[in-house]
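**Student:** my questions concern the predicted model and sequence given below.
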Amino acid sequence: MTDLVEKTLHSKTIFEGKVIDLRVDTVELPNGETSTREIVKHPGAVAVIALTDEGKLVLVQQYRKPLEKLLFEIPAGKLDPGEALETCALRELEEETGYRCRSIEHVVSFYTSPGFSDELIHIYFTDTLIRGERHLDEDEFLENYEVDLQEALQLLKEKKIDDAKTVYAVQYLQMQQ
């Protein structure tokens, strides 16, 4: 088998932000040539597929500036430094929706865009919700919705759900039926 590994020759951080860092690496390719790779460093995130007692999927709708549009999404957020995955999932669920839960289970983890980012998102599931109060971040503006599977599929068809984690959530629920 051919060695496909790219050896890093030089690495330079060109931006350090609140959410991401951007690095440019010079790499040696398997054929001996060199190239550059622009890499987004991300702390990782969690998302929660949350079902109400009525079997409705809890969604948040928020404006996503990079896309210049409103999206319906499952509750999610980035990991704080040193934070446990389950702790983050429970925190984000309550902050964004006001729901707490009696139990939560890990479903899957996946890289969102491995061609340029190391962001790893961890998806959790719960159907043991307890209503509480939302605690949005000061720069966070969103609306809560609860939809059944057919409504979620319609939002998918209308491209109002088109981020990977929420598309995955809808397909996951479809497979559970």
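**Tutor:** Cool, the structure landed. Numbers count the residues shown, from 1 in each chain.

**Student:** CA atoms for contacts and neighbours, from now on please.
**Tutor:** Fine.

**Student:** which neighbouring elements make contact with the longest strand along the chain?
**Tutor:** Assignment by DSSP state E gives strand 7-16 as the longest strand of the chain. With contacts defined as 3 or more Cα pairs under 8 Å, 6 or more residues apart in numbering; DSSP states H and E, the packing partners of strand 7-16 are strand 21-28.

**Student:** got another, please set it beside the one above:
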Amino acid sequence: MERDAAKAPAPRVAVVLFLLKDKSVLLGRRRSSVGDSTFALPGGHLEFGESFEECAARELREESGSGDKQNGIPNSYK
């Protein structure tokens, strides 16, 4: 059985942030049709040409208003 390449979905990569401080972790409350009002870790999909760290910093800015655009995520692991 052959698959039509034009109809095949493109693979997507997700990045999730675990932001820890002492015994606390950053969570956000979802506002969408999927899992509305549940808590989730910040994160999202990697854009073409973007590094994992750039994606994490962008998602943190988008979802929480935090994060340094120039320096990315402090103490991040690569």
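**Tutor:** Received the coordinates, thanks. Keep in mind it's a predicted model, so treat the numbers as computed, not measured.

**Student:** if we can go back for a sec, run the chain-centre distance for the longest strand of the first structure.
**Tutor:** From the chain centre to the centre of strand 7-16 of the first structure is a distance of 25 Å (Cα atoms, centre = their mean, to the nearest Å).

**Student:** again with stretch 87-104 of the first structure
**Tutor:** For stretch 87-104 of the first structure, the distance to the chain centre is 15 Å (Cα atoms, centre = their mean).

**Student:** buried set for that stretch?
**Tutor:** 88-101, 104 (16 or more other Cα atoms under 10 Å).

**Student:** what residues of stretch 69-76 of the first structure count as buried?
**Tutor:** Neighbour counts using 16+ other Cα under 10 Å place 71, 72, 73, 74, 75, 76 of stretch 69-76 of the first structure among the buried residues.

**Student:** where does the first one sit: helix, strand or coil?
**Tutor:** Same thing as residue 71 of the first structure. strand (DSSP: H, G, I helix; E, B strand; the rest coil).

**Student:** aligned to it, what sits in the second structure?
**Tutor:** Taking TM-score structural alignment, the alignment pairs residue 71 of the first structure with residue 38 from the second structure.

**Student:** ok, now which ones touch its match?
**Tutor:** Applying Cα atoms under 8 Å, 6 or more residues apart in numbering to residue 38 of the second structure gives the contacts 29, 30.

**Student:** neighbours around residue 10 of the second structure, how many?
**Tutor:** Residue 10 of the second structure is flanked by 8 other residues according to other Cα atoms under 10 Å.

**Student:** counterpart of it in the first structure?
**Tutor:** Using TM-score structural alignment, residue 10 of the second structure sits opposite residue 41 in the first structure.

**Student:** same thing with residue 64 of the second structure?
**Tutor:** Aligned by TM-score structural alignment, residue 64 of the second structure pairs with residue 97 of the first structure.
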